[in-house]
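**Student:** Next input, structure requested:
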Amino acid sequence: MIEGVLSDVDVPAGMLLAGYFVAASERLAGSGTPCAERLVTASECLSDRLSQDGCWFATVREALAACLLFPVPAEARLCALLVPSEHVGGFVADIRAAGTDEPVLLAHLGGRGAGATAAREMAENGNELGWEVLGYDYGLLHSWLCNDLYDDGVLSLGVGANEHGLLPDRDAAERVAAWANTRGDTKPVTWFPGALIEWDTPIESRPGPATIEPEPSTTQPWWRRILQL
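**Tutor:** Presented below is the predicted three-dimensional model:
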């Protein structure tokens, strides 16, 4: 269980849902980055997103419905980004300063409590993966990992990443964000901590290459029930 986000995605007060996204994880290895067998991130710089950069969804149903329009990689999963309320101001200020179109992010984070309500209504069966440090720059979310900060962070702060390339708890993410905001060698963003939730059920998408159909189940998966609401 990650600090600040309770088990079964029981989101406490003070955490806001930024939005949902669909991404395919991939292996990360190289100079200046941690080794991650399944990198999971909200940054568009480090993972493939559906259907294009900056694609956020307001609800689970919207995200899953959008997947029906595209061939989605088998490894793609539904994810959500949660942001501590005290860090929302800098994130929203950077969005508004950029003048970019972010209706989902602004509705949740700048919508007078909409993000808190949405966070409490998140779907079942989510997995808490860890925390990352992000910053918004003219339509893109950057990660501290794509700004070559990992090695310095290990040396200066003693932090490390888990198998998903994420920090283990909120304290580590808070310290990295504060440290990154004092530096002059990163993207000109306001760095903030965010928690990631992932649902491990494969996503239904537009038909692609033929696959073997699984045995029918008498119990519908959670995402099927949502789409039929």
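**Student:** When you work out contacts or count neighbours from here on, use the C-alpha atoms and nothing else.
**Tutor:** Noted.
**Student:** Could I get the contacting residues of L134?
**Tutor:** In this structure, L134 makes contact with S43, L141, H142, S143, W144, A177, W191, F192, P193, G194, judged by Cα atoms under 8 Å, 6 or more residues apart in numbering.
**Student:** Which one of those residues is nearest to G153?
**Tutor:** Of all the contacts of L134, the one with the least separation from G153 (Cα to Cα) is W144, at 9.5 Å.
**Student:** Might one say that that closest one is in contact with Y150?
**Tutor:** Yes - in this structure, W144 sits in contact with Y150. The criterion is Cα atoms under 8 Å, and the distance is 7.2 Å.
**Student:** one more to put side by side:
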Amino acid sequence: MSTTRPPAPGSGGPLLAGYFVAVPEPVTGAGLRFERLTTACDCLIDRLPEDGCWFATPQEALDACATVPVPAAARLYALLIPAEHIAGVVSDIRAAGEYEPVLLAHLDPPAGAGAAPEPAAGGHELGWEVLGYDCGMIHSWLCNSLHQDAARELGVTADERGLLPSRQPAERLAAWANARDDTKPVTWFPAALVEWDAPVEGNGVPAAPADPAPSPTPWWHRLLGLDRP
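**Tutor:** Have a look, this model is predicted:
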């Protein structure tokens, strides 16, 4: 397991939003082609134990997955958001009326709650993405079909995981997306993903193979015209 520690929170630095477990997967269609798409977006890859699960600590995330079949490719992730973007994220979460308790506890703690938590040791920064919160879901610039325009107008492209290499292009992309009028009505923000290398395993439940038998196409893939290879 990597021992690289993400930068500690500070003025303007990234703050821990929460942890989640996800399964990177190949995605093609609608102009998207990624070998191992990895994202905090609710509508592009599978989350465990079910879509939309955020956890306050790594142990809570691992405990929640302990009684379900877990694919071998599943990993633990943390989402970090730069401090100056927190107010916009919190505003969108509260305006949606579908609160995310974990996200709000980390990003908008009650008075006297103390310093913001730091990511657990052992993770490594995987890359950056651009996200927006809308009606209880976190959306990505990728599920809003912005990737082709971003490549043409900004020269910004994502790697095989659908991630950007650093904060700078993510900041540029977020500002550009916020100036448009053809996306989800969200406040776009840059965010970093931290990954832990160790596989996530269920207690007493054998992990599923890395390449399980084909399953029915998720509704979000059908909605976006995405097909798994």
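**Student:** After superposition, what's the TM-score here?
**Tutor:** For this chain pair, the superposition-based TM-score is 0.83 by TM-score structural alignment, normalised by the length of the first structure; 203 aligned residues with a Cα RMSD of 2.1 Å.
**Student:** Just the ones in helices from the contacts of L134 of the first structure, please.
**Tutor:** Taking DSSP state H, the ones among the contacts of L134 of the first structure that sit in helices are A177.
**Student:** would you list the contacts of L134 of the first structure in TSV and tack on neighbour count and distance to C35 of the first structure?
**Tutor:** Formatted as TSV, the entries for these read as follows, by neighbours: other Cα atoms under 10 Å; distance: Cα to Cα, whole Å:
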residue	neighbour count	distance to C35 of the first structure
S43	24	17
L141	20	21
H142	23	18
S143	24	15
W144	22	15
A177	22	21
W191	27	22
F192	28	22
P193	26	20
G194	29	20
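**Student:** Looking at the contacts of L134 of the first structure, which are in strands?
**Tutor:** Of the positions in the contacts of L134 of the first structure, L141, H142, S143, F192, P193, G194 sit in strands, assigned by DSSP state E.
**Student:** Okay, the counterpart of the fourth one in the second structure and V21 of the second structure: tell me how far apart.
**Tutor:** Right, the one you point to is F192 of the first structure. Taking TM-score structural alignment for the superposition, F192 of the first structure sits opposite F189 in the second structure. Note on F189 of the second structure: its distance to V21 of the second structure, by Cα to Cα, to the nearest Å, is 21 Å.
**Student:** now do W54 of the second structure
**Tutor:** From W54 of the second structure to V21 of the second structure the distance is 8 Å (Cα to Cα).
**Student:** check contacts around R120 of the first structure.
**Tutor:** Shown in contact with R120 of the first structure (Cα under 8 Å, 6+ apart): D10, V11, P12.
**Student:** Could you identify which of those residues has the most neighbours?
**Tutor:** Neighbour counts for these (other Cα atoms under 10 Å) peak at V11, which has 20 neighbours.
**Student:** so which strand or helix has that residue?
**Tutor:** Remark: V11 of the first structure resides in no helix or strand, with elements defined by DSSP states H and E.
**Student:** What distance do you get for the counterpart of V159 of the first structure in the second structure to S91 of the second structure?
**Tutor:** When the two structures are superposed using TM-score structural alignment, V159 of the first structure falls opposite V156 in the second structure. The span separating V156 of the second structure from S91 of the second structure equals 27 Å under the rule Cα to Cα.
**Student:** Of these two, which one has the most company?
**Tutor:** Legend: neighbour count by other Cα under 10 Å for V156 of the second structure and S91, higher for V156 (17 against 13).
**Student:** Sketch out the helices for the first structure, chain order is fine.
**Tutor:** Taking DSSP H to define them, one finds helices in the first structure at 60-67, 88-98, 103-109, 114-120, 150-157, 170-180, 222-227.
**Student:** if we can go back for a sec, name the residues contacting each of W54 and V21 of the second structure.
**Tutor:** Common neighbours of W54 of the second structure and V21 (Cα under 8 Å, 6+ apart) are A61.
**Student:** higher neighbour count, those two?
**Tutor:** When W54 of the second structure and V21 are compared for neighbours, V21 comes out ahead with 28 against 23, by other Cα under 10 Å.
**Student:** Need the nearest residue in space to the more buried one, chain neighbours excluded.
**Tutor:** Leaving aside its chain neighbours, V21 of the second structure sits nearest to L76 (4.6 Å; criterion: Cα to Cα, 6 or more residues apart in numbering).
**Student:** any idea how far Y138 of the first structure is from the residue opposite the one you found in the first structure once aligned?
**Tutor:** Counting by TM-score structural alignment, L76 of the second structure corresponds to L78 in the first structure. With distances taken as Cα to Cα, L78 of the first structure is found 24 Å from Y138 of the first structure.
**Student:** now swap in G110 of the first structure and tell me
**Tutor:** G110 of the first structure is 17 Å from Y138 of the first structure, where distance means Cα to Cα.
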